[in-house]
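S.K.: give the three-dimensional model of this entry:
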Amino acid sequence: MKLNTQNAEFVLSAARLADCPRDSLPQIAFAGRSNVGKSSVINRLLNRKNFARVGSAPGKTTHINYFRIDRKVYFVDLPGYGYAKVSKQERARWGRLIEQWFADASLLTLGILLVDLRHKPTADDCVMAQWFKDSGKPFVVVANKQDKIKKSEWEPNLARIRETLALDAQTPVISFSAEKGLGKEELLGVILDHISADTAQE
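M.R.: From the prediction side, this is the model:
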C-alpha cells in the first residue's frame, strides 16, 4: 500500500469518547509527554511544517485530535501528559478520556509512544507503555531528539529505554529526529505494514 502523506486533513478534536470516528479506517495513535515533540514528529512524517499544531507552551492539547491521511488512515494525536502547569482537574479529565479511549478496542490499530532519546523514560512514560501493552494492540516506541546527542550515545540510550519500559523483543524502538528526518522512513514503513495488515483483515 502507498500513502500520499501530502493528502492530509484535520478532521476533529474529540473532547469525549462519543466524538471519536468509527468508520473502520485504521487508527494510528501518537502518545508522549507534552514536551517530547509529538506534533513535530507528525509534521515530519507528513512533510508539513505546521500541520499538527506545535504549541508555544506544552500541555495545550487536551483533546484527541484526528487527522485523516490520504483517506486511508487516521493519525490520532493523544493529549500530551506529564506537564506540571496543567491543573489537577485537567489532568483528571485527561486521565478519564484516555482511559475510556484505550478501553474501546475498536479505536486503536497501532500505537506510537514517543520518548526523549536523551533521557531515561519517566514514570508517566512507563504508565503509557503499559496502557499500550494492556490494549493487546501492537505499538512502537519512537525515541525522538536523536540529533541532540552524540552518535556514541544512541545505542546505550536505546537499550536503556527498552529496559526501563520493559519492552519485549517484538516491540520496535526507533531512533528519530523530527528536526532532521532521521528514522522517518523506518517509522513510515512500520505504519504502512500495520495499515496493510488491518485492511487485509476486513
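
S.K.: going forward, measure contacts and count neighbours with C-alpha atoms only.
M.R.: Will do.

S.K.: helices of the protein, start to end?
M.R.: 38-46, 88-103, 123-135, 154-164, 184-201 (DSSP state H).

S.K.: contacts for the last one?
M.R.: Helix 184-201 is contacted by residues 1-3, 26, 28, 44-45, 73, 109-110, 174, 176-177 when judged by CA atoms under 8 Å, 6 or more residues apart in numbering.

S.K.: so which bits of that helix are buried?
M.R.: Using 16 or more other CA atoms under 10 Å as the burial criterion, the residues of helix 184-201 that qualify are 184, 187, 191, 194, 195, 198.

S.K.: next up, for comparison:
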Amino acid sequence: MTTTLNTSASAPHSPSPDASAKAAATAALGWLHTAKFLTTAPQLHFLPPLDLPEIAFVGRSNAGKSTCINILTQQKQLAFASKKPGRTQHINLFALGKQGVNDAILTDLPGYGYAAVPKQDKIRWQQVMANYLVTRENLKGIVLMCDPRHGLTELDQILLDVVRPRVEEGLKFLVILTKADKLTRVEQNKALSIMKLQAGGGEVRLFSAPKRKGIDEVATLLWQWAHPNETLPTT
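M.R.: This next block holds a predicted model:
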C-alpha cells in the first residue's frame, strides 16, 4: 500500500506580493517619521557640507509640496504649509534616521512661480535652486511636485532642463502628481501617461493626501534611494 504524505500543513508560506509591499512601505514610513529639523539657509553657501544622501523636494508654490512632506513624515507641521503660497523663502533641511543616527536628508526648497512674490525675489530663488540642484554633491534624488490639472509650467520645464544632465548621469528623479483625488480615473490615467513622456527618464506617481493614494509607493521609493545597498523588510 502506498502512503501519500500531506506536507501542505508544514510547508512555509511566502507572504503575498501585496503583503510584502505593505510591510516594506510600513518600514519606509517608519523611517520617514524620524524626520526632524536640521537647519535652514537663505543661500546655498550657508548650507553645511554633508556626506549623507540628500533628497530634494521642488515645485510651484501651490503644488502641495509642504503637504506632501508632512504626509510622508506623518508630522503635521514639519514643512511650512501656508495658505499663502510663496511664504517659504529658505532652504530647509530635515535629518532622517533611527536610533538617533542620521542616515539621510530631506531638503525642502522654496516654492517658485507665485505671482505675489516680487520679480527680483523670483529671479534670486531660481538662481539659488538651480545652483543647488546642479552643484550639491551629496544630492541623490529630486522629487518634483506637479498639479496634474495644470501640467508642467514653463518654470517646471526650465527645472527639468537644469537637472537633466545629472539625471542622465544617474541622479534619481520622481514627479509626484499631487491632488489626484480631484481628477476622475480616466483623467488620472491620462495625466500619468502624459507625464511619463515628459519626465525625461524619471518616475511618476499619482498622489492624494485625502485619499492616501501613492503614499506607500513614494515612501518605499525614497527609502530605496537613500539605501541603495539595503533591502526593506517585507514581513
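
S.K.: show me which pair in the buried residues of helix 184-201 of the first structure is furthest apart.
M.R.: Across the buried residues of helix 184-201 of the first structure, no pair lies farther apart than 184 and 198, at 21.1 Å, counting by CA to CA.

S.K.: alignment lookup: residue 79 of the second structure to the first structure.
M.R.: For residue 79 of the second structure, the aligned position in the first structure is occupied by residue 52, per TM-score structural alignment.

S.K.: kindly report the same for residue 88 of the second structure.
M.R.: Using TM-score structural alignment as the criterion, residue 88 of the second structure maps onto residue 61 of the first structure.

S.K.: how much space separates the nearest residue to that match once chain neighbours are set aside from residue 183 of the first structure?
M.R.: Closest residue to residue 61 of the first structure apart from its sequence neighbours, by CA to CA, 6 or more residues apart in numbering: residue 79 at 5.2 Å. Residue 79 of the first structure is 23 Å from residue 183 of the first structure, where distance means CA to CA, to the nearest Å.

S.K.: kindly report the same for residue 104 of the first structure.
M.R.: The value you get for residue 104 of the first structure to residue 183 of the first structure, if CA to CA is used, is 30 Å.

S.K.: these two: who's more crowded?
M.R.: Neighbours were counted for residue 104 of the first structure and for residue 183 using other CA atoms under 10 Å; residue 183 has more, 18 against 11.

S.K.: just give the closest residue to that one, not the sequence neighbours.
M.R.: residue 176 (4.6 Å).

S.K.: which residues sit against the top strand by length along the second structure?
M.R.: Longest strand in the second structure, counting residues (DSSP state E): strand 139-146. Residues outside strand 139-146 of the second structure that contact it (CA under 8 Å, 6+ apart) are 53-60, 63-65, 133, 152, 171-178, 225-226.

S.K.: hmm, back to that, please say which position in the second structure the residue nearest to residue 183 of the first structure maps to.
M.R.: So residue 176 of the first structure corresponds to residue 207, using TM-score structural alignment.

S.K.: got the contact list for its match?
M.R.: 176, 177, 178, 179, 180, 213, 214, 215.

S.K.: which of the residues in stretch 82-92 of the first structure are buried?
M.R.: Buried residues in stretch 82-92 of the first structure (16+ other CA under 10 Å): 82, 91.

S.K.: okay, and it goes to which residues in the second structure?
M.R.: Stretch 82-92 of the first structure lines up with residues 113-123 of the second structure when matched by TM-score structural alignment.

S.K.: okay, which residue is most central for the first structure?
M.R.: What sits nearest the mean C-alpha location of the first structure, by CA atoms, centre = their mean, is residue 30, with 1.6 Å.

S.K.: I figured that residue hits residue 76, correct?
M.R.: Yes: between residue 30 of the first structure and residue 76 a contact is recorded at 6.0 Å, counting by CA atoms under 8 Å.

S.K.: on that earlier part again, out of the contacts of residue 207 of the second structure, who's the most crowded?
M.R.: Within those, most neighbours by other CA under 10 Å means residue 176, with 29 neighbours.

S.K.: which residue in the first structure aligns with it?
M.R.: Correspondence of residue 176 of the second structure to the first structure, assessed by TM-score structural alignment: residue 142.

S.K.: how far away is its match from residue 46 of the first structure?
M.R.: Distance, residue 142 of the first structure to residue 46 of the first structure, by CA to CA: 16 Å.

S.K.: repeat for residue 69 of the first structure
M.R.: Distance from residue 69 of the first structure to residue 46 of the first structure, by CA to CA: 9 Å.

S.K.: what is in contact with the two at once?
M.R.: 5, 6, 8.

S.K.: scan those residues and report the most crowded one.
M.R.: Neighbour-wise, these (other CA under 10 Å) top out at residue 8, 18 neighbours.

S.K.: trace that residue over to the second structure, please.
M.R.: In the second structure, the residue matched to residue 8 of the first structure (TM-score structural alignment) is residue 35.

S.K.: double-check that match against residue 92; I have them as touching.
M.R.: No: assessed by CA under 8 Å, residue 35 of the second structure is found out of contact with residue 92, at 12.0 Å.
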